[in-house]
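Participant: Structure for the following, please:
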Amino acid sequence: MVKPPVSTIAPETLESRIAAKARELGFVACGFAGAEEDPVRAARLEQWLGEGLHGTMEWMETRLHHRRSPRALWPQARSVIALGMSYAPGHDPFALEDVGDRARVSVYAQGKDYHDIVKKRLKALARWLVAEEEGCEVKVFVDTAPVMEKPLGEAAGIGWQGKHTNLVSREHGSWLFLGAIYTTLDLAPAEPHRDSCGSCRACLDVCPTGAFPAPYRLDARRCISYLTIEHKGPVPEDLREGMGNRIYGCDDCLAVCPWNKFASQAAAMREFLPRPELVAPRLAELLALDDAGFRALFSGSPIKRIGRDRFVRNCLYAAGNSGDAALADPCEALTEDPDPVVAEAARWALRKLRAGP
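Facilitator: Just a heads-up that it's a prediction; the model follows:
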């Protein structure tokens, strides 16, 4: 009796079907991890919070018990689908570093709000999965719940947490928006990604405010992204000069990562392409924004969530660092601003500009 030929094609698995559907929806990275607690990961989070390195982000401490593991947030969870969507830039994030009259906006905030784009695609993947697997339950998360997306991404094999604490992918560098789907399905976990930073410390050395006390440790209180977005009061004076002309976020530690040489803008979603008015905005125009003008300019942008006052505060620090005497008049006009933090920032900027180089 003749035996049938042995197939060399691996059988299609649910995991491979999920990954294929994720690619179809625009996700460039997809991996799987268990939902149980990782004691090491939980201990590191507790230590970071215990040392106060999270600054005024009280919500991280308040929801600590939910952050310890996916199952702590949703007891029914059995597996996590970790996903990444590329926003690799087509321009040099350092291009405006020495252009005093222009402001620098973090690459991720130059296009449409990633929360909306990523969540829409996550929901589409979740709906497909529920339709495919009878009885399956899911929950989707994009940076708006107590979910540790970066450690989960590492556990799911889509990248590793670099020395700057952000996720790094061999294929897409540092430019990934992360999302997660928790599910009641038992999915085969991937091997955790191996750390591939080696002896490189480019991300640590480039930080202008010294936000990395050691590799793999971030002091958010000194991080420009934290200072420009999360910090509500006046920024400590000793950190203002290091902010340069960055008015929303900072890309420095991401942009210098050698693994970005493999990142291609072709993989980025069209929705993340920069709006022309945010590529190299003029500080003088931004300083003139009132609340209505701010809301109109940043409609559909993640920048809108910090509000006009905090945004103009950031622009005033940039103006003070610019050395551009032409910005003195716009700064002086804000010295009597109704918001005391804005008014103080305007007076600081004016003193810096009048003092000269």
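Participant: When you work out contacts or count neighbours from here on, use the C-alpha atoms and nothing else.
Facilitator: Noted.
Participant: Tell me how far stretch 192-212 lies from the chain's centre.
Facilitator: 16 Å (C-alpha atoms, centre = their mean, to the nearest Å).
Participant: Could you do stretch 350-357 as well?
Facilitator: Taking mean C-alpha positions (C-alpha atoms, centre = their mean), stretch 350-357 and its chain are 33 Å apart.
Participant: ditto for stretch 272-283
Facilitator: For stretch 272-283, the distance to the chain centre is 18 Å (C-alpha atoms, centre = their mean).
Participant: Flag every buried residue along it.
Facilitator: 272-274, 278-280, 282-283 (16 or more other C-alpha atoms under 10 Å).
Participant: May I see those residues arranged in TSV, with secondary structure and distance to His115 as well?
Facilitator: As requested, the buried residues of stretch 272-283 are exported to TSV (DSSP: H, G, I helix; E, B strand; the rest coil; distance: C-alpha to C-alpha, whole Å):
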residue	secondary structure	distance to His115
Phe272	helix	11
Leu273	coil	15
Pro274	coil	16
Leu278	helix	18
Val279	helix	20
Ala280	coil	23
Arg282	strand	26
Leu283	helix	27
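Participant: And Thr56, how close does it get to Ala220?
Facilitator: 9 Å (C-alpha to C-alpha, to the nearest Å).
Participant: more neighbours, those two?
Facilitator: Using other C-alpha atoms under 10 Å as the criterion, Thr56 and Ala220 rank with Ala220 on top: 20 against 15.
Participant: contacting residues for the more buried one?
Facilitator: 53-55, 211, 226 (C-alpha atoms under 8 Å, 6 or more residues apart in numbering).
Participant: now, which of those residues lie within helices?
Facilitator: Among these, the members found in helices (DSSP state H) are Tyr226.
Participant: Just to be sure, which of the contacts of Ala220 are found in strands?
Facilitator: Members of the contacts of Ala220 lying in strands (criterion: DSSP state E): none.
Participant: Give me the buried positions along the longest helix along the chain.
Facilitator: Using DSSP H to define each element, the chain has its longest helix at helix 114-132. With burial defined by 16+ other C-alpha under 10 Å, the residues of helix 114-132 counted as buried are 114-115, 118-119, 121-123, 125-126, 129.
Participant: One more, so I can put them side by side:
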Amino acid sequence: MAGGRAGVADLRGPGFLKSDELKRALAAEARALGFDSIGVTAPGAIPEAAKHFREFLAVGAHGDMDWLAQNPQRRADPRGLWPEVRSVIMLGVNYGPDEDPLIILKERERGAISVYAKGDDYHDVIKKRLKALARWLVAATPCEVKIFVDTAAVMEKPLAQAASLGWQGKHTNLVSREFGSWLFLGAIFTTLDLPRDEPEIDHCGSCHACLDICPTAAFPAPYKLDARRCISYLTIENKGPIPHEFRKGIGNRIYGCDDCLAVCPWNKFAQQGREAKLAAREELRAPTLAELSRLDDAAFRGRFSKSPVKRIGRDRFIRNVLIAIGNSGEGALAAEAERLLFDASPLVRGAAVWALAQLVGRDRFDALATKAMAVESDASVRAEWAAATKPS
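Facilitator: Got it, this is the predicted structure:
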């Protein structure tokens, strides 16, 4: 097995199955491996997706995710990524939660972690299944394949809609009539010419619950997302301080945001057949902000081993925890923020300043400012102190 990057592999092998029989056998094997949805589409099935993607980039809605803007033409058509592809097999894994992910938002002393990140990293889980399915396919009939799990220039959601798995809802995520807004996606590109599935149509109707619930107004219009305002982007992709205008809206969300997904009416079907390996770890369901704020780098890595949370690093994570502490209204948590005023990371120190400004009185805050500013050399942290000490 060869491939240039994680989630992509080249496979070749002899075989003897064909056409409709092969597709039916493929679907059966996929479900045996733990996939909940499967469909096939043509590589040229999403011409409109390229136009929407270019519009998204043109207004800068991708924020600092510069990798999205690299070689956008390769995303427009799978053949730009691999000219030999003749069929795209799209696969979905249901990760519907076993509890309402919005309930924890009322427990302000605890941190809310996005549903998809409460278990093992889905990239690793799904990649293993895709590799197993790809091996089966090349053993069944002569072909070449490449697999992708959210790691390359593949427009998974439009392709999934073209392959009948669901449709892109007004929140821009895929919605399934069977699993609601909770599907992980993976893709297998192949040189085989497999029978196509009919594209799914939009079933959102007049519903706009996902747009209305967004705490930071990240949807300028239905089916359009400004990632720069999205809490998932702000707490995960954003590497610097979180802009002041969004801090209150973040609440106690410390990694991602599920609001627009969780209110989707189609979620009533989402918990059927949920795979145990994607279940939440107990220690990540509702951790306290106090315990999380005390994590050093080693403890952070241990706590989030095999979790996608680990990829953002300790400093960005503690930044998020401190924003949640500032929003908690819990004066007892001020001590945690005060301790972090002298953390080694400027990103953490700056967030601690803001958190304390929300929790302690003016006299106490001014005393802390005097002490901290005497040794603070980072311009961004000094700017946080300046902004927090301005007369209201």
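Participant: rewinding a little: pull out the buried members of the contacts of Ala220 of structure 1.
Facilitator: 53-55, 211, 226.
Participant: Which single one of the buried residues of helix 114-132 of structure 1 is nearest to Ala155 of structure 1?
Facilitator: Distance to Ala155 of structure 1 across the buried residues of helix 114-132 of structure 1 (C-alpha to C-alpha) is lowest for Leu122, with 19.2 Å.
Participant: Quick check: the aligned residue for the closest one in structure 2?
Facilitator: Residue pairing (TM-score structural alignment): Leu122 of structure 1 is matched to Leu130 of structure 2.
Participant: For the contacts of Ala220 of structure 1, which pairs are in contact in structure 2 too?
Facilitator: By both residues aligned by TM-score structural alignment, their matches' C-alpha atoms under 8 Å, those still in contact after alignment to structure 2 are 53-55, 211, 226.
Participant: Can you add distance to Met148 of structure 1 and give those residues back as TSV?
Facilitator: Below are the kept ones among the contacts of Ala220 of structure 1 laid out as TSV (distance: C-alpha to C-alpha, whole Å):
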residue	distance to Met148 of structure 1
Leu53	16
His54	14
Gly55	18
Ala211	20
Tyr226	17
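Participant: Now check structure 1 for the residue matching Asn71 of structure 2.
Facilitator: By TM-score structural alignment, Asn71 of structure 2 lines up with Arg63.
Participant: So what's the residue count around its match?
Facilitator: Arg63 of structure 1: 14 neighbours (other C-alpha under 10 Å).
Participant: Who are the contact partners of it?
Facilitator: Arg63 of structure 1 neighbours (C-alpha under 8 Å, 6+ apart): Pro146.
Participant: Not counting sequence-adjacent ones, nearest residue to Val105 of structure 1?
Facilitator: The shortest distance from Val105 of structure 1 to any non-neighbouring residue, by C-alpha to C-alpha, 6 or more residues apart in numbering, is to Tyr248 (5.1 Å).
Participant: give the contact list for that neighbour.
Facilitator: 104-106, 109, 225, 228-229, 303, 311, 314.
Participant: Selecting buried members of those in PyMOL, what would you type?
Facilitator: To isolate in PyMOL the members of the contacts of Tyr248 of structure 1 that are buried, counting by 16+ other C-alpha under 10 Å, one can use:
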select buried, resi 104+105+106+109+225+228+229+303+311+314
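Participant: Can you pick out the ones from the contacts of Tyr248 of structure 1 that are in strands?
Facilitator: 104-105.
Participant: Per the alignment, name the residue of structure 2 opposite the residue nearest to Val105 of structure 1.
Facilitator: So, by TM-score structural alignment, Tyr248 of structure 1 is matched to Tyr255.
Participant: Onto which residues of structure 2 does stretch 142-158 of structure 1 map?
Facilitator: Under TM-score structural alignment, the match for stretch 142-158 of structure 1 is residues 149-165.
Participant: Check the separation of the first and last residues in that stretch.
Facilitator: 16 Å.
Participant: That stretch: how far from the chain's middle?
Facilitator: On C-alpha atoms, centre = their mean, the centre of stretch 149-165 of structure 2 falls 15 Å from the chain's centre.
Participant: Equivalent analysis for stretch 158-171 of structure 2, please.
Facilitator: 17 Å.
Participant: got it, and stretch 210-218 of structure 1?
Facilitator: 17 Å.
Participant: coming back round to it: what distance do you get for the match of Asn71 of structure 2 to Asp219 of structure 1?
Facilitator: Arg63 of structure 1 is 19 Å from Asp219 of structure 1, by C-alpha to C-alpha.
Participant: Likewise for Thr56 of structure 1?
Facilitator: 12 Å.
Participant: next one: Ile18 of structure 1
Facilitator: 37 Å.
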